[in-house]
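> heads up, no residue letters with this:
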């Protein structure tokens, strides 16, 4: 049934709005490349982000951490061990110590400035900058202000006109700090659970503009309730194409996925079949 819905949408010739979100005339969720397409490329690498962009993806999610000497970098885990040829936390290292660090397949360790510079001349992009500060031993309260000030300044400096850059986190502390810096900048609260009334109320309390929830267990009624209150809703994780069909059925604004180019190709193939 969900496949049929997608076919109907493609048959109708629907296109994304300027900011990539679904709207009343276009119910197709924005494809968000989680960590630059973590199941298709090495995560949080320029190869992944660049290849996704070149293949038509316009939504990207990444993870931001801060080195010992205050440089912002891209890394999901609390340590380098799983993804790189080094070990330990970047929070315990200087930026200079990370210069020679490579991914398991030999790619350069990515700094936030280099990531943002790539998108600086590419308007119409939607970026989710996840603030990985939940580990309070790495990010005590005293470090949150510096982290947020530097991230806000970098995003504001490099963001091109016509793009949407979003600060997101599981941790409420940086969301509160970002809202204090800018009353209008979009922010999202993330939780490892389906959408609920309590979750919506939490987002409202934080003055969030977006909600990121687990797609499994989320209902269409609650998605519509959140949207009626002005929130954009992002569903995750997306590991298979069928997860994107579910995102369509739920009426989500954003579908966070580890296989963005596979979904993009599926949509293009279906569209081509319909045109025939």
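Nice, thanks for sending it over. Remember, predicted model here, so these are calculated numbers, not experimental data.

> contacts and neighbour counts: CA atoms only from here.
OK.

> show me what the lengthiest helix in the chain is packed up against.
As assigned by DSSP state H, the longest helix anywhere in the chain is helix 141-158. Under the contact criterion of 3 or more Cα pairs under 8 Å, 6 or more residues apart in numbering; DSSP states H and E, helix 141-158 touches strand 72-74, helix 112-119, helix 172-181.

> mind checking how far stretch 129-140 is from the chain centre?
Chain-centre distance of stretch 129-140: 16 Å, with Cα atoms, centre = their mean, to the nearest Å.

> stretch 163-173 now?
In terms of Cα atoms, centre = their mean, the centre of stretch 163-173 is found 9 Å from the chain centre.

> need the contact partners of it.
19, 123-134, 141, 144, 155, 159, 175, 178, 185-191, 206 (Cα atoms under 8 Å, 6 or more residues apart in numbering).

> just the ones of those residues in strands?
Members of these lying in strands (criterion: DSSP state E): 126, 127, 128, 129, 130, 131, 187, 188, 189, 190.

> ok, the first one touching residue 59?
Yes - with contact defined as Cα atoms under 8 Å, residue 126 reaches residue 59; the gap is 4.7 Å.

> tell me which of these two has more neighbours.
Per other Cα atoms under 10 Å, whichever of residue 126 and residue 59 has more neighbours is residue 59, with 28 against 23.

> please name the nearest non-neighbouring residue to that one.
Spatial nearest neighbour of residue 59, excluding adjacent residues (Cα to Cα, 6 or more residues apart in numbering): residue 32 at 4.3 Å.

> how much space separates that neighbour from residue 58?
7 Å (Cα to Cα, to the nearest Å).

> put this beside the first:
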């Protein structure tokens, strides 16, 4: 039986809300999004917070690196519409027992945060989530550290480059899949594509039954996915 491509809200619902905001995540959850993708950094006082960039300049009214601020100091800055920079704990409280697939990206490719892997994994394991979390990163050593701490979780490598001998690479690195910015034909592993906002590309990916796509507009892409697979025998992919 073919599996339905999971549509992830990339940083929530940035087509309508500030990216990586609690408001965007809440809207997506209320409207039954398949999955949510979000990015985690550490503050100066070791609090996991959700933001894409290492610096707060682009998406908030402040400047500087997340790692140079305590959480209390970060709270003086805001995203658009007065939204605060959310913590991972706040996000997990919001998700609660919603039936949603989470993809947590460790943002460690530019700044390595000592201890982030153990801290984040511990919080995830304590949360009453319905589904197994997918953990991803561009920084392969981060995933290796996670594997040592929690070998039974799902880990996926993010890359914008073609992966040679993908099946062997995934097996050798003990990964559950690849997160690519392009479709790579003939890859016999779970393949999730970012960032997919063009309907014509999305339709092609749905027809290929890729494991997932990450999109800034999950509403449009979910409707397109459902229209594309009408008549197919599919079920929702888990984890």
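Now that the structure is in, tell me what you want to look at. Since we're looking at a predicted model, the values are computed, not measured.

> which of the helices and strands packed on helix 141-158 of structure 1 sits most buried?
Highest mean neighbour count of those: strand 72-74, a mean of 24 (counted as mean count of other Cα atoms under 10 Å).

> any chance you could map the helices in structure 2?
Under DSSP H, structure 2 gives helices at 22-30, 71-74, 88-95, 116-126, 140-149, 166-172, 199-207, 218-228.

> I'd like to know which of the ones you listed lies nearest to residue 55 of structure 2.
helix 71-74 (11.3 Å; Cα to Cα).

> the closest one vs structure 1, average offset?
Mean deviation of helix 71-74 of structure 2 relative to structure 1 after superposition (mean Cα distance after the TM-score superposition for structure 1): 0.8 Å.

> and that helix, which stretch of structure 1?
Under TM-score structural alignment, helix 71-74 of structure 2 corresponds to residues 95-98 of structure 1.

> counterpart of residue 67 of structure 1 over in structure 2?
With TM-score structural alignment as the criterion, residue 67 of structure 1 matches residue 43.

> corresponding residue for residue 171 of structure 2 in structure 1?
Match for residue 171 of structure 2 (TM-score structural alignment): residue 204.

> list the contacts for the spatially most central residue of structure 2?
In structure 2, the residue lying closest to the centroid (Cα atoms, centre = their mean) is residue 37, at 2.5 Å. By Cα under 8 Å, 6+ apart, residue 37 of structure 2 lies in contact with 8, 9, 10, 11, 12, 102, 103, 104, 105, 214.

> and those residues, which are buried?
Among those, those scoring as buried are 8, 9, 10, 11, 12, 102, 103, 104, 105, 214 (criterion: 16 or more other Cα atoms under 10 Å).

> could you dump these to CSV with distance to residue 199 of structure 2?
As requested, these are arranged in CSV below (distance: Cα to Cα, whole Å):
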residue, distance to residue 199 of structure 2
8, 15
9, 15
10, 16
11, 19
12, 19
102, 23
103, 22
104, 25
105, 25
214, 13
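
> residue 14 of structure 2: what's it in contact with?
Taking Cα under 8 Å, 6+ apart as the test, what residue 14 of structure 2 contacts is 20, 24, 216, 217.

> ugh, wrong one, I meant residue 264 of structure 1
By Cα under 8 Å, 6+ apart, the contact set of residue 264 of structure 1 is 31, 56, 57.

> possible to save these as JSON lines with neighbour count and distance to residue 25 of structure 1?
Below are the contacts of residue 264 of structure 1 laid out as JSON lines (neighbours: other Cα atoms under 10 Å; distance: Cα to Cα, whole Å):
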{"residue": "31", "neighbour count": "27", "distance to residue 25 of structure 1": "17"}
{"residue": "56", "neighbour count": "13", "distance to residue 25 of structure 1": "21"}
{"residue": "57", "neighbour count": "23", "distance to residue 25 of structure 1": "20"}
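
> which single one of the residues you listed is nearest to residue 220 of structure 1?
Using Cα to Cα, the contacts of residue 264 of structure 1 come closest to residue 220 of structure 1 at residue 31, 18.5 Å.

> how near is that closest one to residue 106 of structure 1?
In terms of Cα to Cα, residue 31 of structure 1 sits 27 Å off from residue 106 of structure 1.

> and what of residue 6 of structure 1?
38 Å.

> so which of these two has more stuff around it?
residue 6 (20 against 11).
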